[in-house]
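Novice: after the sequence you'll find the predicted model.
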Amino acid sequence: MPIPLSILDLAPIAPGETAGDSFAASVLLAQAAERHGYRRVWYAEHHNMPSIASSATSILIGHVAAHTSTIRLGAGGVMLPNHAPLTIAEQFGTLESLYPGRIDLGLGRAPGSDQNTMRALRRDGLSAEQFPQDVLELQAYLRGESLIPGVQAVPGAGTNVPLYILGSSLFGARLAAALGLPYAFASHFAPDALHEAMATYRREFQPSDQLAEPYAIAGVNVVAAQESADAVEQFETTRRARVRGMISRGPGAPEYSDEQIDAFLLTPDGRRLADMMRYTAVGTPTEVRGFLEDFAVSAQADELIVAFQSQAIADRLRSVELTATAMAGASG
């Protein structure tokens, strides 16, 4: 059996396009995922990032769910310290009530933003310390077993929306293991602790009502094309755009040419940023399949969640199809 594939859709806003264009592309991507047998599509909460449109995660999930039929959709993830657990229980309880059996809720504790944006979100600098307690409070609302007397999530109570813990360190691995929840590691942009975190999660896992055995998901980037050179060119364009966004944020930030970005990538700081995309499959369907099969074994992953990194939606859709076909063919 091939390893299950899912998609992490960052809802990118390409140069010259709008958030509306991004949402239309997200619908097309989810429809393609549904046609080609992907298990789920997740959307990540980010704020104050001009190139990412998925800030209001639950609204985007609802929009895409209305334009698809069977594929699971969820947050990958909601940054829980930005929100009251009751609010998230109500939002995802609403989604589950509208689209039963199709909604996931991945939870992270990072801000999904910078320090100024944290203040704009009214987020306390210490709110991440409450993350384990907030997860338990949220889980109880969704079970209909509120930890706060006299308060219930309506809708939400009794929906039992499945929870996933997201992370890029040992903290999330240990929390997911202790709570008996599935764990998703953000190796698509934070690769360093992947193997230690996965091993820790499996070693320390405690069964729960939601999950009897550990279930681990690993993030990986993919650019697939019929010709290897085309895939490499697409990836280089995306990597330049990502680095450009990291080093030239905010009003009045300088504009860097492709040549300047390429030169920066040869510096120690540039190599450090480039290494964030260490786990990236780039090439033909056969090359991508080989990378993903090896990566799944190395990461001890039960499922791969793929961030398709081509800038143009047509290229992303083609990559979705080529990757699914290649991985299905691997099973015989």
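Specialist: On my side now, so go ahead.

Novice: going forward, measure contacts and count neighbours with C-alpha atoms only.
Specialist: Will do.

Novice: now do the helices in the stretch 151-300 of the chain.
Specialist: Taking DSSP state H, counting those that start in this stretch as the criterion, the stretch 151-300 of the chain carries its helices at 170-179, 194-204, 228-247, 258-264, 268-275, 285-299.

Novice: return the distance of R272 relative to R122.
Specialist: Going from R272 to R122 by Cα to Cα, to the nearest Å gives 31 Å.

Novice: now do the contacts for the nearest residue to D21 once chain neighbours are set aside.
Specialist: Leaving aside its sequence neighbours, D21 sits nearest to I13 (Cα to Cα, 6 or more residues apart in numbering; 7.4 Å). Applying Cα atoms under 8 Å, 6 or more residues apart in numbering to I13 gives the contacts A19, D21, S22, P50, S51, I52, A53.

Novice: how does it look with 7 Å?
Specialist: Counting by Cα atoms under 7 Å, 6 or more residues apart in numbering, I13 touches A19, S22, S51, I52, A53.

Novice: want to compare, so here's the second one:
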Amino acid sequence: MTDFSILDLVPVREGGTLSQAFEAARDLAVAAEQLGCKRFWVAEHHAMDGIAGGATSVVLAHIGNATSTIRIGSGGIMLPNHTPFQIAEQFRTLDALFPGRVDLGLGRAPGAGPELQRALRKDLHRAAEMFPQDVVELRALLEGTPAVGIRATPGHGAAVEMWMLGSSLFGAQLAAQLGLPYAFASHFAPDHLDTAIALYRRNFTPSATCPQPRVMAAMNLFVADTEDEAQTLASSQMQSFVALRTGAPGRLRPPVAGYRESLPPTAQAMLRHIGQASAIGTPQTVRDEVQRFIARTGADEIVFAGPTFDPAARIRSLELALDALAG
């Protein structure tokens, strides 16, 4: 049976506030828990006016306090931005606050220009090269391996579930080598999805915490009563993709009916390409699309992304989708 989870970027909407973004994330997590979702993940982004999840562990504490059973975690922490010791302390703290519910998804891409490198006081490109060693060190810190030479307190002996994130073959290979579950970012980078999953499964080395391969794949999800309404809901994310690709990222914009059709052919082609792992439409349409995606990937779990300008519309979208998938 395939599990379903949520990935949230904690979007800040045009005309909205940070407080409203955090409230919307909390409400979405509560709804996801009530609907039976397995996890609620928050992604780390920095220096982006429209994304409020930069202090990821703090946001997760907010989410954890509002929920009681759903797993909470990072999708992901960009480890080159940090030291393994700091992340061990943060996520062991979360594990103590919310025992048995905390995931630590790790990514390699620093996603930063020179300004952020200066602000973080790090050579992020060098740090990205050290990513495999840092993942091993972080796992050792969480497990309390004596060879590390220092105890992360908090951080020692945490029951945090580690995941490797990726959008290329590198993460798949590292996840297989270390015996970690693997999550692929197909909701915005679908090109290597099939090859990465096949590589991961073929090369997987069992570990104490993950005895067999476990695959999560991401999809964009927008569901409404009509196809046109679903496309309109999705247009806020489409505008964000276009703004990002044209170097003008900003806050999440209101939906625009017929937005995709209003774009020049090159922009439409870009949206079709990056939106290949998407389910947009009525409940029946989305159910069929999600089931085809599961059959294609063999994923153990699907994590749904897809911000909407109206937070209530995303909760309604999730309700419609999960009801259809359960039928």
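Specialist: Sure thing, it's come through. What you see is a predicted model; the values in this text were computed from it and never measured.

Novice: follow-up on the earlier one: which one among the contacts of I13 of the first structure gets closest to A326 of the first structure?
Specialist: Here the nearest of the contacts of I13 of the first structure to A326 of the first structure, counting by Cα to Cα, is S22; it sits at 26.7 Å.

Novice: quick one: contacts for the closest one?
Specialist: A11, P12, I13, A53.

Novice: what does S97 of the first structure give?
Specialist: Applying Cα under 7 Å, 6+ apart, no residues qualify as near S97 of the first structure.

Novice: I'd like the next helix or strand past the helix or strand containing it.
Specialist: For S97 of the first structure, the element it lies in under DSSP states H and E is helix 85-98. Per DSSP H and E, the first helix or strand lying C-terminal to helix 85-98 of the first structure is strand 103-108.

Novice: with secondary structure added, can I get the contacts of I13 of the first structure in a markdown table?
Specialist: Below are these laid out as a markdown table (DSSP: H, G, I helix; E, B strand; the rest coil):
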| residue | secondary structure |
| --- | --- |
| A19 | helix |
| S22 | helix |
| S51 | coil |
| I52 | strand |
| A53 | coil |
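
Novice: count of neighbours near P181 of the second structure?
Specialist: 24 (other Cα atoms under 10 Å).

Novice: quick one: it and A217 touch, right?
Specialist: No: assessed by Cα atoms under 7 Å, P181 of the second structure is found out of contact with A217, at 11.2 Å.

Novice: now for the aligned partner of I313 of the first structure in the second structure, how many residues are close by?
Specialist: By TM-score structural alignment, I313 of the first structure lines up with P311 in the second structure. By the measure other Cα under 10 Å, the count of residues near P311 of the second structure is 19.

Novice: same check on the one 4 residues further on?
Specialist: Applying other Cα under 10 Å, we find 21 other residues in the vicinity of I315 of the second structure.

Novice: swap in P149 of the first structure?
Specialist: Residues near P149 of the first structure, counting by other Cα under 10 Å: 7.

Novice: buried sites along stretch 205-212 of the second structure?
Specialist: By 16 or more other Cα atoms under 10 Å, the buried positions in stretch 205-212 of the second structure come out as T205, C210, Q212.

Novice: dump the residue contacts of the last one.
Specialist: In this case it means Q212 of the second structure. Going by Cα under 7 Å, 6+ apart, the list of residues near Q212 of the second structure reads P206.

Novice: try 10 Å
Specialist: In this structure, Q212 of the second structure makes contact with A176, G179, L180, P181, R201, F204, T205, P206, judged by Cα atoms under 10 Å, 6 or more residues apart in numbering.

Novice: same question, the second one
Specialist: C210 of the second structure makes contact with E161, M162, W163, L178, G179, L180, P181, F204 under the criterion Cα under 10 Å, 6+ apart.

Novice: redo that, cut-off 8 Å
Specialist: Taking Cα under 8 Å, 6+ apart, one finds G179, L180, P181 in contact with C210 of the second structure.
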